[in-house]
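Student: with the sequence up front, the predicted model follows.
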Amino acid sequence: MSIDWITELTAILTKEKLSNSDGDRFRHSKDESFHPPSEPEVVVFPETKDDITAALQVANRYDIPVTPYGAGSGLDGQSIPINHGISMNFERMKEVISFNPEDLTVTVQPGITRLELNKEINRHGLYFPIDPGADASIGGMTATNASGTTAVRYGSMRDQVLNLEVILSDGRIIKTGSDAKKSSSGYHLNSLFVGSEGTLGIISEITLKLHGIPEHIIAARCTFPSPKACAEAAHAVLMSGIPIVRMELVDASSIKQVNAYGDYQFPEEHSLFFEFSGTQVSAEEEASVVQELMDESGCGNWARASGSKERAELWRARHELAYAYRHIKGMAVAGSDVCVPISKLADLVVYAREHIEESGLAGGVFGHVGDGNFHTIIVYNPDDPGEVKQAETINEKLVLKAIEVGGTCTGEHGVGLGKMKYQDREHGGAVEVMKSFKTLLDPRNRLNPGKIFY
């Protein structure tokens, strides 16, 4: 470990903004993924954009890699510092820089989490809708183009970001957009940096669109005899044109697992979960129409939850689903998050479920079927090479099938470490264009090196 650059960094930032303790280095060596940990040499806790710039200047002089770190809730290794160096944690940059309720916009620092942001703005009748489940940081959500259960109506982070302040590897500070709701001016740099996973620049400010809190919200669920029937019923809802807020598929194995984990009492069958919002009249009407569609599709166990406590319980169960699998003692999990054209969704869900069952491993299929994005999670014994190989094979087959039908290897988790090997298959010659952007903006490959592509 070179003492020179750490000594210089400490002198510039002060000891309070830097740590190389064993505990901090270990905490920043991993995320929620199954990828092996890798410790940074030092962790920096910037409090201002000047702190970020100072750290980047030292990294420039000594050719030290810098890996951004949000809440550590990533699922594909984006924040793992595989080349060691500096891990840059934004937990001290949580300010709301400007809040303009009349414009339905807010500008925040990257470390604020989505729940912290909503706590600040909810009392003004506004909310930020992107909900990946975990209380992720807004910076991390921007870096991975996160989405989640509300994607069917609100899309992903890319659809909600108006402007970014980005600090480039050489210390230049740029703005990528404006506070206006749309623009036809210049290249769309927002879309370049949202989803770039910290490989092109360090995001220091994010300006977001906000939305009014709806007057009335209804949640509902129902069951079907097969995952394919669930997917086909979801497709029928989309074809009806109903502006549904959430529509989630959860297979029977996953319902059983979350019941055991959280002491819930859901029918242990393949299920769809819904949320409708708007005025009371519109939400009630939409829920009634969807109930009719589900009845026509052969559903069972239709149940509605209009009260806030019932709704919260229903969605808490959905969000705990992945953790229900991850907390099986002595076992590890692997998963995928492919996204496919809506018309291909039912077949891909069946394809995934069949491969899990054929393997003999435990696992589930669930996800945001309203936008063609679904997840698999496979439980395996990490000490059994055969089971490890089976889990990897299932994921690979699913990803390749998704790409084959015109889909993508990742709908929301990002590329990170696990999906790099599929970039050429999915993007072809466009990968070289992506690499050219990386070379232009980070010619010495210091920003989160070893991520997205080889």
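Tutor: Alright, I've got the coordinates.
Student: hey, let's count contacts and neighbours off CA atoms from now on
Tutor: OK.
Student: what about the residue nearest to residue 150 when sequence neighbours are not counted, neighbour count?
Tutor: Counting by Cα to Cα, 6 or more residues apart in numbering, residue 150 lies nearest to residue 246, which is 5.0 Å off, once chain neighbours are set aside. Applying other Cα atoms under 10 Å, we find 23 residues neighbouring residue 246.
Student: what do you get for residue 95?
Tutor: Using other Cα under 10 Å, residue 95 is surrounded by 15 other residues.
Student: so how far is residue 4 from it?
Tutor: Distance of residue 95 to residue 4, computed by Cα to Cα, to the nearest Å: 32 Å.
Student: please apply the same query to residue 316.
Tutor: Distance of residue 316 to residue 4, given as Cα to Cα: 48 Å.
Student: put this beside the first:
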Amino acid sequence: MTHPALDALRSRFGDRIDTGATQRAQHGAGDSWHPAAPPDAVLFADTTQEVSEALAICNARGFPVIAFGHGSSLEGQIQAVRGGLCIDLSRMNRILRVSAGDMDCTVECGVTRQQLNADLRDTGLFLPVDIGAHATMGGLASTRASGTMTVRHGTMRDRVIGLTVVLPDGEIIETGGRARKSSAGYDLTGLFVGAEGTLGIITELTLRLSGIPEMAKAGLYSFPDIAGATETVIEALQCGLCLNRIELLDALQMRAINAWNGTAHPETATLMVDLAGSAAQVAGDLDTFGDLAAAHGADAVPCATAEDYTALWALRHSALHAARGLRPGCKSLSTDVCVPVTELPAIIAAIQAEIAAEGVVAPLHGHVGDGNFHLVMLFDPDDADEQDRVRRLNHRLVDMALAHGGTATGEHGVGLGKKVFMEAQHGPALGLMRRLKRAVDPGNILNPGKIFDL
């Protein structure tokens, strides 16, 4: 039987309400290991007003709504676990304003980071949120994403200074603004950044930009072990070097990258390092980093040309697909715990020992400069025992991270996959999150079942 909300949506949007199996399937899985859960219908929205009207219709009839950007989320954020309407925001991809002098811009939620940076290139500015996947600005903000440049530029939380948000009942609000700072009341912008579409749907964002540096140089450093690599990172951070990216890859990940890309780099613990700033600063800091790495037994492969630089970071961005290539046909659970940097050697050694004991294939790569690393745990989707082992290892890793002062998720978000850890991480504060959800969305229509259950 057709839900009354679908009849009302069709009355307003006509054949733009798509209930075909193909569109529903494409909007119910994402890039996660969680089971697919398609919505009952899909709407491609073109404006904030259309999002408002759709939400008002659904809220009045208790019909769930899930926002969709590019579908690259990893923790089941877009799965329609209770059915409902998926609002695809990818057509809202206009760059509304760029102020080069103020180093900010306003964009619609469907703009991708690649599109924005291509548009900004002639201004000398860019958005330094460098994740591996294509993703929209709305999705990046909703999961509080980050990426390889976090060590220098921060996360999306540090980049978003204002939002246009549609609340569950269809009301349109604006938060924040363009001022560099404000003491005016609650930080509502921060409330919606990282809320994963459970409190409102972000339709426009005002973003703080950065200047493209005069010079950037990179290098690949091969270490005898992970401990030496992480100690080098700690020392480099303490020296205040102009680090732009500093990425750790273990021996298995390097083997995967070589196989995937046809390269022949040493298959041992590796740092990929990027320094950015003035020419003099970069040259001096690169020499200093080389000395620190050499003291821990590293061999260096500098990137002499712009082509070498581009090729190095293309290798890094291939890491997830290369890891999956180790076992074709398998699925992957990609972890993303984050801990204080000094805690990295202990937690990595401990979890890798347990991985070896369980016989699981799990290459490691991550943003070691901010304490965030990924284990790509590969498993056969038809092997229940192997799936159980991977889930247990993931649980053990999160327990370790929390015990070391860290978090269950540094950048992928909570979605479905990390809900089970929220009580341990937040304690009584999780109750406040539930109260906020009930206050803003009393009908629980926005992305229900994500982050926590009511």
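Tutor: Okay, I see it. Everything numeric here is computed off the predicted structure, so don't read it as measured data.
Student: now compute the TM-score of the two chains, please.
Tutor: Here the TM-score for the pair of chains, by TM-score structural alignment, normalised by the length of structure 1, is 0.97; 452 aligned residues with a Cα RMSD of 1.2 Å.
Student: one step back: and residue 316 and residue 4 of structure 1? Which one has more around it.
Tutor: residue 316 (13 against 9).
Student: distance check, residue 448 of structure 2 against residue 189 of structure 2.
Tutor: Where residue 189 of structure 2 is concerned, residue 448 of structure 2 sits at a distance of 21 Å (Cα to Cα).
Student: kindly report the same for residue 18 of structure 2.
Tutor: 32 Å.
Student: hmm, back to that, who has more neighbours out of residue 448 and residue 189 of structure 2?
Tutor: residue 448 (25 against 20).
Student: hang on, the more buried one packs against residue 79?
Tutor: No. In this structure residue 448 of structure 2 lies outside contact range of residue 79 using Cα atoms under 8 Å: 9.8 Å.
Student: which residue lines up with residue 391 of structure 2 in structure 1?
Tutor: The alignment partner of residue 391 of structure 2 in structure 1, by TM-score structural alignment, is residue 392.
Student: excluding sequence neighbours, find me the nearest residue to that match.
Tutor: Counting by Cα to Cα, 6+ apart, residue 392 of structure 1 lies nearest to residue 334, which is 7.5 Å off, once chain neighbours are set aside.
Student: after the helix or strand hosting the one you found, which helix or strand is next?
Tutor: Using DSSP states H and E, residue 334 of structure 1 sits within strand 332-336. Under the assignment DSSP H and E, the closest C-terminal helix or strand after strand 332-336 of structure 1 is helix 345-359.
Student: buried sites along that following helix?
Tutor: Neighbour counts over helix 345-359 of structure 1 (16 or more other Cα atoms under 10 Å) mark 345, 346, 348, 349, 350, 351, 352, 353, 355, 356 as buried.
Student: ok, average deviation of it from structure 2?
Tutor: Comparison of helix 345-359 of structure 1 with structure 2 after fitting gives an average deviation of 1.5 Å (mean Cα distance after the TM-score superposition for structure 1).
Student: got the contact list for that helix?
Tutor: With contact meaning Cα atoms under 8 Å, 6 or more residues apart in numbering, helix 345-359 of structure 1 is reached by 227-232, 362-365, 369, 372, 374, 376, 378, 390, 394, 398, 401-402.
Student: show the contacting residues for the spatially most central residue of structure 1.
Tutor: Centroid check for structure 1 by Cα atoms, centre = their mean gives residue 146 as the closest residue, at 3.5 Å. Counting by Cα under 8 Å, 6+ apart, residue 146 of structure 1 touches 130, 132, 156, 157, 195, 412, 413, 414.
Student: that one -> structure 2?
Tutor: So, by TM-score structural alignment, residue 146 of structure 1 is matched to residue 145.
Student: wasn't its match part of a strand?
Tutor: No. Residue 145 of structure 2 sits outside any strand when classified using DSSP: H, G, I helix; E, B strand; the rest coil, being coil.
Student: list the contacts of the closest residue to residue 278 of structure 1 other than its chain neighbours.
Tutor: Nearest in space to residue 278 of structure 1, with sequence neighbours left out and distances taken as Cα to Cα, 6+ apart, is residue 214 at 5.0 Å. Shown in contact with residue 214 of structure 1 (Cα under 8 Å, 6+ apart): 277, 278, 279.
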